[in-house]
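Trainee: Just need the structure, nothing else, for what follows:
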Amino acid sequence: MALSHRFARPLETIALEGVPEHAVPAFEAAFQTICATVGYFREEPAETWRIEGVREQGADDTELAGALALAALMTGFETPELLRAETEADGWLARTITAFPEQPVGRRFLIRPTHVPNPVTYGRVVLRLDAGLAFGSGEHASTQGCLLAFERVALRRPRRILDLGSGSGILALAAAKLLHRHVLATDIEPWSVRVCAENARMNGQAQRMRASLADGWRSPRVRGPYDLVFANILARPLCAMAKHLAANLAPGGTAILAGLLGTQARMVLAAHRRCGLRLERRLDVGPWTTLVLRRDSR
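Mentor: Below you'll find the model as predicted:
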């Protein structure tokens, strides 16, 4: 789906200011429920954050209000006044295209948006997708951290793979294309599942990737055991699901966890250590952290 097809209606930018660092992931996720693209910016000298999202004008605010209320409940931060401004679609699209060029990640991957040419590329796995269609277009530090962690984990050649909370499906795509394995990609949002399936077809991986609607580990179709689980979600849901993750990892299996700030890493790690998983590696990309955890082979 081209970016220009996505924005036939006028756009508006919505924003929250003064968001404390620990609340950024939750409010960013709330914006992602209704916004085509979301960004966050550190406010100096207060060391708080501004979160911005672009969406179509006239969209129903009910879903956003519910998502913001949930974020406030999770973080204890009362939602400030929502700021709104009109945004010219053509100008925003041009800026988005400029801001989302072809992007190499690590030694193995190349993220290539659909507005640039797609020549045969040797030495890298090309992941073809657009920014703003669903979370996970490669520009976010948590996605980059997962791909960097996966480069090393891929050397073990895991066979049974799950991308939990897949968003755009970028991590499932990386696994399917690099390892030539079947991958299950699940998300709680129907829109994300549709985008994930579209990206699988666009990348020639429709036979290997299965995009499915599921609420975490609650669906029977998600049950393991898995040799590799990606979970690029948020810190508190990761903690809440630690027991289920450990139960669904095969002996010797690996979990790549992200969507957490560096200040939240200790909390997430402690929850998973209590369930018998051990830390193999930690990667920090800016303020965001990726944890690589393993279950003992015995």
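
Trainee: only C-alpha atoms for contact and neighbour calcs from this point on.
Mentor: Fine.

Trainee: Helices of this structure, residue ranges please.
Mentor: Ranges of helices in the chain, per DSSP state H, are 3-6, 24-32, 62-75, 89-99, 141-153, 170-179, 190-202, 235-240, 242-248, 265-273.

Trainee: Switch these over to JSON lines; also include mean neighbour count and distance to W288.
Mentor: Formatted as JSON lines, those follow (neighbours: other Cα atoms under 10 Å; distance: least, Cα to Cα, whole Å):
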{"stretch": "helix 3-6", "mean neighbour count": "13", "distance to W288": "27"}
{"stretch": "helix 24-32", "mean neighbour count": "22", "distance to W288": "10"}
{"stretch": "helix 62-75", "mean neighbour count": "16", "distance to W288": "17"}
{"stretch": "helix 89-99", "mean neighbour count": "13", "distance to W288": "20"}
{"stretch": "helix 141-153", "mean neighbour count": "21", "distance to W288": "6"}
{"stretch": "helix 170-179", "mean neighbour count": "24", "distance to W288": "17"}
{"stretch": "helix 190-202", "mean neighbour count": "20", "distance to W288": "22"}
{"stretch": "helix 235-240", "mean neighbour count": "18", "distance to W288": "11"}
{"stretch": "helix 242-248", "mean neighbour count": "20", "distance to W288": "19"}
{"stretch": "helix 265-273", "mean neighbour count": "18", "distance to W288": "9"}
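
Trainee: Output those as CSV; include the columns distance to L16.
Mentor: Shown next, in CSV, are those (distance: least, Cα to Cα, whole Å):
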stretch, distance to L16
helix 3-6, 24
helix 24-32, 9
helix 62-75, 10
helix 89-99, 19
helix 141-153, 21
helix 170-179, 27
helix 190-202, 24
helix 235-240, 21
helix 242-248, 31
helix 265-273, 25
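
Trainee: among the ones you listed, which is nearest G18?
Mentor: Taking Cα to Cα as the criterion, G18 comes closest to helix 24-32 out of those, the separation being 10.0 Å.

Trainee: Between helix 62-75 and that closest one, find me the angle.
Mentor: Comparing the axes of helix 24-32 and helix 62-75 via axes from the mean of the first three to the mean of the last three Cα atoms, to 10 degrees yields an angle of 170 degrees.

Trainee: give me the number of residues near the closest residue to T290 other than its chain neighbours?
Mentor: With Cα to Cα, 6 or more residues apart in numbering as the criterion, T290 has its nearest non-adjacent residue at 4.6 Å, and that residue is A258. Neighbour count of A258, defined by other Cα atoms under 10 Å: 27.

Trainee: Here is a second sequence; please produce its structure as well for comparison:
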Amino acid sequence: MKQVTISNPFITLIVLDYGAVIQKLLVKDDEGRYMNVVVGYNYPSQYPSDTASLGACVGRYAGRISNGGFNLDFKNYTLPTVNGIHLHGGNQGFGKKHWTIEEVNHGDEPFVRLSYFSKHLEEGYPGNLKATVTYKIRNNELYIIHEATTDLSTVVNLTNHSYFKLDNENSIDHYFLKLNCPKKVETDKNLLPTGKLTPVSGTEYDFKSARQIGKTRFDTPFATDDDSSFAAMVYSKRSGISMEVHTNQRGMVVYTPKGFPAICFETQNFPDAPNHPHFPSSVLRPNETYRNASIFKFDLVT
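Mentor: As a prediction, this is how the structure comes out:
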């Protein structure tokens, strides 16, 4: 297992070739001390037994797919399921694969690019898929750029699954959160989309104005607002660290795990889009390039 470190005066990033995992992301707090703002293991050897996708690139399809698969171009594709649900790419999704380190650059805008080749019908998905993820740091911003090409029409939805923890407290209740997401994707008891988008106004998920998270907990797909400068913003007054999430994706799953204090911002397409024709399309055709470009911008608040 290989480990790559890139850094500039604002950010230090440590990435693994296993799962294209972000193991550590160090930014400065309001006293100038470096703080790791993602949850991760100390040792790379611990990641193969991880069940929470800590910092991993999730694919070939991030999120849930219903009906045991999907139909594409009048052909049914069966995917592995647990209790009828296909999650995060199946039994051995991209977060459990060894990626190839394609390039490391330590220049003015350091980056590391990794790739993974997913063979036709791996986990049931059609097409030989070449996926890449580029982690780049520019000033106080982390760029995460997922790209993919295929030789046969397929579906793809890649995201990074980092759990952000902005201070050393044992809670996120005091974090302030703003979501430029006027609607969420309605889900059923199994967290599968019903096909409806519902307004967040008047619900516990209304964070259109910044407020403390409090007791709200999330496993919630939101529809991002195309007209907003950022999709999400979160900050802790106890560390002074704030983070904005910018993305070209139509969806963002906000997730707070039960076992530890942290919050995920999974920028992606809507879950189960292959089974909801009116959702933004997740279909990738030959000669097209899938691209998920997201930016995580860090700053200090008083």
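
Trainee: Superposed, what's their TM-score?
Mentor: Put the two chains on top of each other and the TM-score (TM-score structural alignment, normalised by the length of structure 1) is 0.26; 124 aligned residues with a Cα RMSD of 6.0 Å.

Trainee: follow-up on the earlier one: the residue nearest to T290 of structure 1 reaches S142, doesn't it?
Mentor: Yes - the pair A258 of structure 1 / S142 is scored as a contact, 5.7 Å apart, by Cα atoms under 8 Å.

Trainee: anything in contact with each of these two?
Mentor: Common contacts of A258 of structure 1 and S142, defined by Cα atoms under 8 Å, 6 or more residues apart in numbering, comprise N232, W288, T289, T290.

Trainee: was I right about the first one contacting A141?
Mentor: No - distance between N232 of structure 1 and A141: 10.8 Å, which falls outside the contact criterion (Cα under 8 Å).

Trainee: ok, A131 of structure 2 to L87 of structure 2 distance?
Mentor: Taking Cα to Cα, to the nearest Å as the measure, A131 of structure 2 falls 18 Å from L87 of structure 2.

Trainee: can you check T150 of structure 2 too?
Mentor: Remark: distance between T150 of structure 2 and L87 of structure 2 (Cα to Cα) = 21 Å.

Trainee: T149 of structure 2 too?
Mentor: Counting by Cα to Cα, the gap from T149 of structure 2 to L87 of structure 2 is 22 Å.

Trainee: Could you do V112 of structure 2 as well?
Mentor: Distance, V112 of structure 2 to L87 of structure 2, using Cα to Cα: 27 Å.

Trainee: Report how many residues lie close to the closest residue to Y34 of structure 2 other than its chain neighbours.
Mentor: Among residues not flanking Y34 of structure 2 along the chain, K28 sits closest, at 4.4 Å (Cα to Cα, 6+ apart). Using other Cα under 10 Å, K28 of structure 2 has 22 other residues around it.

Trainee: wait, doesn't K28 of structure 2 sit right on T12?
Mentor: No - K28 of structure 2 is beyond contact range of T12, at 9.8 Å (criterion: Cα under 8 Å).

Trainee: so V234 of structure 2 touches K178, yeah?
Mentor: Yes - assessed by Cα under 8 Å, V234 of structure 2 is found in contact with K178 at 6.4 Å.

Trainee: just checking, what packs against the longest strand anywhere in structure 1?
Mentor: Scanning structure 1 for the longest strand, with DSSP state E as the assignment, gives strand 249-261. Strand 249-261 of structure 1 sits against helix 24-32, helix 141-153, strand 226-232, helix 235-240, strand 288-295, with contacts defined as 3 or more Cα pairs under 8 Å, 6 or more residues apart in numbering; DSSP states H and E.

Trainee: Heading C-terminal from the strand or helix carrying T134 of structure 2, find the next helix or strand.
Mentor: T134 of structure 2 belongs to strand 129-138 when assigned by DSSP states H and E. Following strand 129-138 of structure 2 in sequence order, the next helix or strand is strand 141-150 (DSSP H and E).

Trainee: Quick check: next helix or strand after that following strand?
Mentor: As assigned by DSSP H and E, the chain's next helix or strand after strand 141-150 of structure 2 is strand 154-155.

Trainee: picking that back up, so can I have JSON lines of the helices and strands packed on strand 249-261 of structure 1 showing distance to G91 of structure 1?
Mentor: As requested, these are exported to JSON lines (distance: least, Cα to Cα, whole Å):
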{"stretch": "helix 24-32", "distance to G91 of structure 1": "21"}
{"stretch": "helix 141-153", "distance to G91 of structure 1": "25"}
{"stretch": "strand 226-232", "distance to G91 of structure 1": "31"}
{"stretch": "helix 235-240", "distance to G91 of structure 1": "35"}
{"stretch": "strand 288-295", "distance to G91 of structure 1": "30"}
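
Trainee: can you tell which of the ones you listed is closest to T98 of structure 1?
Mentor: Using Cα to Cα as the measure, helix 141-153 is the one of these that comes nearest T98 of structure 1, at 18.5 Å.

Trainee: counting contacts, what elements does that closest one pack onto?
Mentor: Helix 141-153 of structure 1 sits against strand 103-105, helix 170-179, strand 226-232, strand 249-261, strand 277-285, strand 288-295, with contacts defined as 3+ Cα pairs under 8 Å, 6+ apart.

Trainee: Against which helices or strands is the second one packed?
Mentor: Pointing back at helix 170-179 of structure 1 there. Contacts defined by 3+ Cα pairs under 8 Å, 6+ apart place helix 170-179 of structure 1 against strand 125-128, helix 141-153, strand 161-164, strand 183-187, strand 209-213.

Trainee: Taking strand 288-295 as reference, get the angle to the second one.
Mentor: Using the same axes, to 10 degrees, the interaxial angle of helix 141-153 of structure 1 with respect to strand 288-295 works out to 40 degrees.

Trainee: same check, this time on the fourth one
Mentor: For the pair strand 183-187 of structure 1 and strand 288-295, the angle between their directions (the same axes, to 10 degrees) equals 130 degrees.

Trainee: Only the buried residues of strand 183-187 of structure 1, if you could.
Mentor: Applying a neighbour-count criterion of 16 or more other Cα atoms under 10 Å, the buried positions in strand 183-187 of structure 1 are V183, L184, A185, T186, D187.

Trainee: So the third one is in contact with N199, correct?
Mentor: No - applying Cα under 8 Å as the test, A185 of structure 1 and N199 come out as separate, 11.6 Å apart.

Trainee: Let me know the angle separating the host helix or strand of V245 of structure 2 from strand 141-150.
Mentor: Secondary structure assigned from DSSP H and E places V245 of structure 2 in strand 241-247. On the basis of the same axes, to 10 degrees, strand 241-247 of structure 2 is oriented at 30 degrees to strand 141-150.

Trainee: Could you point out the helix or strand that follows strand 241-247 of structure 2?
Mentor: The element immediately downstream of strand 241-247 of structure 2 (helix or strand, assigned by DSSP H and E) is strand 251-255.
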